[in-house]
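Undergrad: Provided below for reference: sequence and predicted model.
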Amino acid sequence: MNSCVMSRVRPATLEDLSALVALERACFSRDRISRRSFRHFIQRAHAVFLVAVEENHTLSGYGVLLLRRGAQLARIYSLAVAPEMRGGGRAKLLLKALEEAALEHRTAWVRLELHQDNEAAIALYQNRGYRPFERFIDKDEGFAEAVRMEKSLLRNLEPGDTPWPYYAQSLPFTCGPASLMMAMGGFFPELALDRSLELQLWRESTTIFMTSGHGGCGPHGLAVAALHRGYEVRIHTSVGKDLFVDSVRHPDKKSVIRLVESNFIDVLHQHDVNVQEEPMTLEEISAALEAGWAVLVLISAYRLSGSKAPHWVIVAAINHGFVYVHEPDLDDEKGQTSTECIGIPIPCEAFVGMMSYGKARQQAAVLLRPPRMESITVDEN
């Protein structure tokens, strides 16, 4: 075994090109990275290229991490250690350094691809917390069986790290009620969070129509449902009454959404609810959390689930450059558990991009605090 006690990791430079080409030939018999590609990786701005160097300045390994602009996902493109230097921990040293570099670039996930027969490499990544998530046939490599693996560099919040309990929506259109229930449960832990309450909140706050299928819930409806239970509420939205009108095409459906939203807004005005037609900034959300508010934010769910539909989440925390959210949409078909949906870390820059919906870039947030001593009664007619 070759100890890597004296090995160090540094960024690759153009002076390393000849040594890198030689190392590539020693490590791989096919699909080798060319000198030109090595040069490109060294010079390109959106890649991290590190090398392991021995005390005698010889190059013993390298790792290439590709970053994706505007995304929180990075890919380990290649990682290699000289055959005569293997077994001394250099691969682990390089992998750890690549992960640290990924975190510095606000990357939450790292992925990679390996041939299924590369058992040593698979074991290395599994020992570092990577898990296989897809198996496929690599047509570029003689139809070889291959596996894709991934690792979350940021741990989700533990249930005890946030005051908001977790509740998974039981229907595709109840993300708003589920998020509202998590807020209510944080203020009153004894509150039973169940499907009965979920459906009751949905009936009180739905827009009737939205995109296809059953209607979801807008900020005004959710605020009225919270107001009905005596909560102090505030709303931030980038538009007034027409938040979801463009999500449907039929004129009658548009008319219904406008009428329902108008009724919600009238109730809020009757009770002097603070409705601001200004979207919230992350700084304002953070300040609201510090002041004891629960914050529900409408996002585009595309980066979370691939769906382009508007989607409600509750913000669990904001710190160290990340927004942590409880994701109410738990996908049992993909084997998800509540652990994966509690306190999901999202880089602040990415979350800002998610805080808008549709072509008009509409935004909305609902804030609530514990109810006053005497509950407010709202006329539901």
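TA: Received, thanks.

Undergrad: alpha carbons only for contacts and neighbour counts from here, please
TA: Fine.

Undergrad: so what's the gap between stretch 350-367 and the chain middle?
TA: 14 Å (Cα atoms, centre = their mean, to the nearest Å).

Undergrad: here comes the other one, which I'd like you to weigh against the first:
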Amino acid sequence: MRDRAPQAMLENWRIREANAGDIAVLLAIEEASFSADRLSRRSFRHLLTQGNSVTLIGEVQGCACGYLTLLFRADVSLARVYSIATAPAWLGKGIASALLHAAEELALARQCVAIRLEIRKDNLPSRQLFSQHGYTVFGEHDSYYQDGMDALRLEKSLTARLRPPLARATYYPQTLGFTCGASCLMMAMKAFDPSLVLDRTLELQLWREATTIFMTAGHGGCGPHGLALAAHRRGYRAEIWVNGSGVLFRESVRSQEKRDVITLVHEDFVRKVRERGIVVHHKVAGPAELSRCYAGGGIALVLISTYRLTRERAPHWVVVTGSDERYFFIDDPDSSNGRPADERINVPILKKDFERMARYGRNATKAVVVIYPPVQ
């Protein structure tokens, strides 16, 4: 790991990975830094020998002055700062900043797209530290600590420099919880027609044309055939990729009456798609197909499960704005979770993670609609 000197430019400074022989040193820093919620010897041993984690130690002239533990998950390209502490004698000398920078480099090297953590709501020095390093609050945990104090949830994207220099889609956030598909279609159309006015009237009009009528609760969501038809009516070329010929969203409702309505709407959409000559590929649009569509001038709207983004299982449309050898970049129209706009635009997601996200329901339904410029 590349050494990074703290602000004071101390001599003989280094950061190294801890091992089981460092438990006593880590415990000493822990006990000197915290009066409660301390990590135990057993916890440190597990983290250093069995956990999917790395603990970094900052040393000055061989003296340990701080540590940071970073957790990884096999199924998500996110890292988590599990614990960070600076020995009291070294506070204010830039030790925590140096450890945090080293942790970010390590996470990025392991193909993580972001780092998350929790801190005490009343810990103003820590809040200031992470704010200075670009971490933003995206949620809270009530009564998270032993004394009942709440925790703030923080996150920082690590891949801003990987974002494409140009995004063809103009961002438009959905204004209602059920109009993600319509909002994505608006972004794609705007990319090809700069004069197009994006407003709530168009958003609702497109939703009405593309909706499946019923969902698990509330208003219906948009299906791929409906979105393709809405684009076709406005002169845009479209093609559909679906894995199979089943009725999308049908199993999301329990009522047989609602299932019958969804089936009728789907069959009507399929008939109209066939009549208008819209191409339907009854197979998965994988990374190679999405990259080819993008290179061919198309913009892909992809149905995903929100579980990997929000831990809630719901169907959701996003726009693929670009790709490189490792990442897809997406615009997420959902602004309801409090994330700032720059964390919803050109969001980098590893291709292997995107493949797992781009499916919905027990049948692993996959649906993509590719929009192309209007025929001249």
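TA: All right, it came through fine. Remember, it's a predicted structure, so these values are computed and weren't measured experimentally.

Undergrad: now A120 of structure 1: which helix or strand?
TA: For A120 of structure 1, the element it lies in under DSSP states H and E is helix 119-127.

Undergrad: in that helix, what counts as buried?
TA: 121-122, 125 (16 or more other Cα atoms under 10 Å).

Undergrad: ranges for the helices of structure 1?
TA: Using DSSP state H, the helices of structure 1 run over residues 17-27, 35-43, 90-104, 119-127, 175-187, 195-205, 219-228, 251-270, 282-290, 302-305, 338-341, 348-354.

Undergrad: the helix holding A120 of structure 1 aligns to what range in structure 2?
TA: Matched against structure 2 by TM-score structural alignment, helix 119-127 of structure 1 falls on residues 124-132.

Undergrad: distance from that stretch to structure 1 after superposition?
TA: Superposed on structure 1, stretch 124-132 of structure 2 shows a mean distance to its aligned partners of 2.4 Å (mean Cα distance after the TM-score superposition for structure 1).

Undergrad: gap between that stretch and the chain center?
TA: Taking mean C-alpha positions (Cα atoms, centre = their mean), stretch 124-132 of structure 2 and its chain are 23 Å apart.

Undergrad: same deal with stretch 354-374 of structure 1?
TA: With Cα atoms, centre = their mean, you get 19 Å for stretch 354-374 of structure 1.

Undergrad: what residues does it touch?
TA: 183-184, 187, 219, 222-223, 226, 229-239, 243, 279-280, 292-301, 303, 309-310 (Cα atoms under 8 Å, 6 or more residues apart in numbering).

Undergrad: buried set for it?
TA: Under the neighbour-count criterion of 16+ other Cα under 10 Å, stretch 354-374 of structure 1 has 354-358, 362-371 buried.

Undergrad: what about stretch 151-170 of structure 2, how long is it end to end?
TA: One end of stretch 151-170 of structure 2 sits 35 Å from the other (Cα to Cα, to the nearest Å).

Undergrad: quick one: buried residues of that stretch?
TA: Buried-residue list, stretch 151-170 of structure 2, by 16+ other Cα under 10 Å: 151-159, 162-164, 167-170.

Undergrad: which residues touch it?
TA: 104, 108, 112-121, 134-145, 187-188, 190-191, 321-323, 329, 343, 346-348.

Undergrad: go on, stretch 276-286 of structure 1?
TA: 234-240, 295, 317-318, 348, 352, 363-365.

Undergrad: out of those, who's nearest A74 of structure 1?
TA: C348 (16.5 Å; Cα to Cα).

Undergrad: now for that closest one: which residues touch it?
TA: C348 of structure 1 touches 282, 321-323, counting by Cα under 8 Å, 6+ apart.

Undergrad: and L227 of structure 2, by the same measure?
TA: 181-182, 185, 206, 209-210, 369.

Undergrad: switch the cut-off to 7 Å
TA: Applying Cα atoms under 7 Å, 6 or more residues apart in numbering to L227 of structure 2 gives the contacts A210.

Undergrad: tell me the counterpart of it in structure 1.
TA: Using TM-score structural alignment, L227 of structure 2 sits opposite L222 in structure 1.

Undergrad: what's the neighbour count on the closest residue to G221 of structure 2 other than its chain neighbours?
TA: Spatial nearest neighbour of G221 of structure 2, excluding adjacent residues (Cα to Cα, 6 or more residues apart in numbering): T211 at 5.2 Å. Around T211 of structure 2 there are 25 other residues, counting by other Cα atoms under 10 Å.
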